[in-house]
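Undergrad: Could you look at this predicted model? Sequence included:
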Amino acid sequence: MSLSDMGAAALRLIDPETAHGLAIRALKTLPLLAPGADDPVLRTRLAGLNLSNPVGLAAGLDKNGEALRGLSRLGFGFVECGSVTPRAQPGNPRPRLFRLTEDQAIINRMGFNNAGLEVFAKHLKTRPAGTVVGANLGANKDTEDKAADYVAGLKRLRGLADYVTVNVSSPNTPGLRALQGRAALDDLLGRLAEARSGDRTPVFLKIAPDLTPDEIALIVEASLDHGIDALIVSNTTLDRPDTLRSRDREEAGGLSGRPLQVRARAAVTAAAAASTGRLPLIAVGGIDSGAEAYARIRAGACAVQLYSALIYGGPGLVGRIKRDLTERLRADGFTCVNEAVGTAR
């Protein structure tokens, strides 16, 4: 076990949110060795972005974009920070983050706690060179016109991130998931398209796993109609599978980690069937191994993201997934990730 993985194991012994804060502090201050070059077979192209590998960090770990230098040295192909809202907000009362250790899962009801757009933008201005960085946008809890918050975030962060993600799928902000309906989505995406004003920075849309294939197909078509560059499939789930064993399994909030695998895999399969190659997909939810990452790629994803699995697998998980992916891609005769995308269909 590496020193970084030993540290991750130690953090699991203390309160989850306290451990999260300590992890951010460590990523900001500890000297980390730069990872070696990625195997060329791991190259992938995502919405015009060239990635050295398809394994990304999902939003939620670095909410304020303050630990990008440390995160850039963990071997990710891209790093997404946020969610950030226009105004700073404390989020929901604690406790609001729960480890379901027996299930290799997490429940959170953080509520978009963050320091706001201005602090976030300041951090992005000093981001490390050579790292593909995405900014995940949210809406303030007390905002009546949530679409206006996304427009404000898009305008303020122009030129500071390699891509921007519009997060309409967090279950912890009242009314947010209603933006996934066609009328509300058309309004939101139309206003975002107008606000882009020729800016070529890719804009992604992050959706919930708790959608039917027909609802996902509707979102795909709306995304294509309004020039969205990729779909992130998917966020946490409100579902509570009967298989959950941990003490905190009934806590309110979004469930992530291994129990989300089946639902998230089905969602990306539905999105791939609806998009038929017209809209790049990023798969998220329960990805904790090279085998699972490869399954999502073959189901139609150009790239994958993980977060909860890091809590149980430690930062060394990124390298293990990449090594396994390399072996699987070469064994199947592929020369890069894009050749494998959608080959299971």
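TA: That came through, no problem.
Undergrad: Only C-alpha atoms from now on, for both contacts and neighbour counts.
TA: OK.
Undergrad: The stretch 201-345 of the chain: strands as residue ranges?
TA: In the stretch 201-345 of the chain, the strands defined using DSSP state E, counting those that start in this stretch lie at 203-207, 230-233, 254-257, 281-284, 303-306.
Undergrad: Find out how far the first one is from the centre of the chain, if you would.
TA: By that I understand strand 203-207. Its chain's C-alpha centre and that of strand 203-207 lie 10 Å apart, by Cα atoms, centre = their mean, to the nearest Å.
Undergrad: buried ones in it?
TA: Residues of strand 203-207 classed as buried: 203-207 (neighbour count, 16 or more other Cα atoms under 10 Å).
Undergrad: Check which helices and strands it sits against.
TA: Applying 3 or more Cα pairs under 8 Å, 6 or more residues apart in numbering; DSSP states H and E, one finds that strand 203-207 contacts strand 163-167, strand 230-233.
Undergrad: and here's the other structure:
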Amino acid sequence: MSLTDLGVAAVKMLPPEAAHTTTIRLLKARLGVPLNPPTSHPVLAVKLPKSGLALSGPVGLAAGFDKNCDVPTAMSKYGFGFIECGTVTPRPQCGNPKPRLFRLSEDRAVINRMGFNNAGLDNFVSNLKAYAGSVPLGANVGANKDSDNRIADYVTGMEAVASHADYITINISSPNTPGLRGLQDKASLEALLTACGAASRDDKPVFLKVAPDLDAEAIRDICQVVRGPGAWLSGLIVSNTTLARPDTLKSADRDQAGGLSGAPLMGPSTEVLAAFARELKGEFDLIGAGGISNGADAYRKIRAGAHAVQFYSAMVYEGPGLAERINAELVRLLQADGFMSLAEAVGKDL
């Protein structure tokens, strides 16, 4: 029996942040966590070219769900090929004032302005050490809101998690920490990646997570930096939440401040992913995130250049059992197009 069976609908009756907190508590108590291993799909196994990460499947859990690395072992039972926890900052911080999380049910979307609320690196690393799952575990690191030196915060985070995570993500794309996305500007990004590169370990894959709100010039600038001072990176995660508000949004909370995720982000984030894929020409691993809610969405990102994908917001509506359903749908889509492996489909729509 899964957490979905135990009552995703009941949890959704709670206010959004209370529902999330309750879900984490249930998972920590191992309530509803599947007893049987997830279904194996050999056709979905993939090895990311530059990082060398070997995944049993391309569908990962995005950062944001498990900020403090409380339940990665439990989540590894739901069919995810990899798990990413965080974002963690060096010092604990409460995040932004509540309410700061909103369901846009009519739009199958979420708006959040959480603000990197987390219990800090010491707690996070302790939980990392306790991980007992069988899929790769990533650590997503960020900077404290009141930091005097945000670049130093990223270096501190990387150094703390490197011995215990299978990969690291440098998150400079959250819209909810004032000024953070400024690190995507060319000069700032060069300084950040130079400092982080000096602190990185050669055997530890490191990804850069970028925003979807990038124009063609910004994408070219980021790619130039990634090929230069950031050449040591394994790849990029494209993308985080968006500040855009499509005219199609129907929910009453559509104008709340914060980052929009979920179904409305699928199209824009995939376009940005494809732009990075065309520019980088396979030189770096790409992980596609943003708006995935079914196998067709995941497949579209893979064909747009993603070697693997991540989701989180869709679980608000579908529960954690969605990962296995996406895997099964991906298998059917690959077979229908005559692909013998997932790697054959990467970038086919470019």
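TA: Now that the structure is in, tell me what you want to look at. Here the structure is a predicted model, which is why all the values come from computation and not from measurement.
Undergrad: coming back round to it: just give me the closest of the buried residues of strand 203-207 of structure 1 to P90 of structure 1.
TA: K206 (22.5 Å; Cα to Cα).
Undergrad: Distance check, the closest one against D242 of structure 1.
TA: Distance, K206 of structure 1 to D242 of structure 1, by Cα to Cα, to the nearest Å: 26 Å.
Undergrad: Give the equivalent position in structure 2 for P174 of structure 1.
TA: Residue correspondence, TM-score structural alignment: P174 of structure 1 in this structure matches P178 in structure 2.
Undergrad: Tell me, how many residues neighbour its match?
TA: P178 of structure 2: 11 surrounding residues under other Cα atoms under 10 Å.
Undergrad: is it fair to say it lies in a helix?
TA: No: P178 of structure 2: not assigned to a helix; according to DSSP: H, G, I helix; E, B strand; the rest coil it is coil.
Undergrad: In this structure L224 of structure 1 contacts G277, no?
TA: No: using Cα atoms under 8 Å, L224 of structure 1 is not in contact with G277, being 11.3 Å away.
Undergrad: Quick check, D186 of structure 1 in contact with A222.
TA: Yes: with contact defined as Cα under 8 Å, D186 of structure 1 counts as touching A222 (6.6 Å).
Undergrad: residue contacts, V11 of structure 2?
TA: Shown in contact with V11 of structure 2 (Cα atoms under 8 Å, 6 or more residues apart in numbering): 19, 22-23.
Undergrad: Neighbour count says what about these? Which are buried?
TA: 19, 23.
Undergrad: So which of the contacts of V11 of structure 2 belong to helices?
TA: 19, 22-23 (DSSP state H).
Undergrad: can I get the helices and strands packed on strand 203-207 of structure 1 in a markdown table with mean neighbour count?
TA: Putting these into a markdown table (neighbours: other Cα atoms under 10 Å) gives the following:
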| stretch | mean neighbour count |
| --- | --- |
| strand 163-167 | 25 |
| strand 230-233 | 26 |
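Undergrad: Would you mind measuring from the most centrally placed residue in structure 1 to Q89 of structure 1?
TA: Centroid-nearest residue in structure 1: A58, 2.7 Å away (criterion: Cα atoms, centre = their mean). As judged by Cα to Cα, A58 of structure 1 and Q89 of structure 1 stand 21 Å apart.
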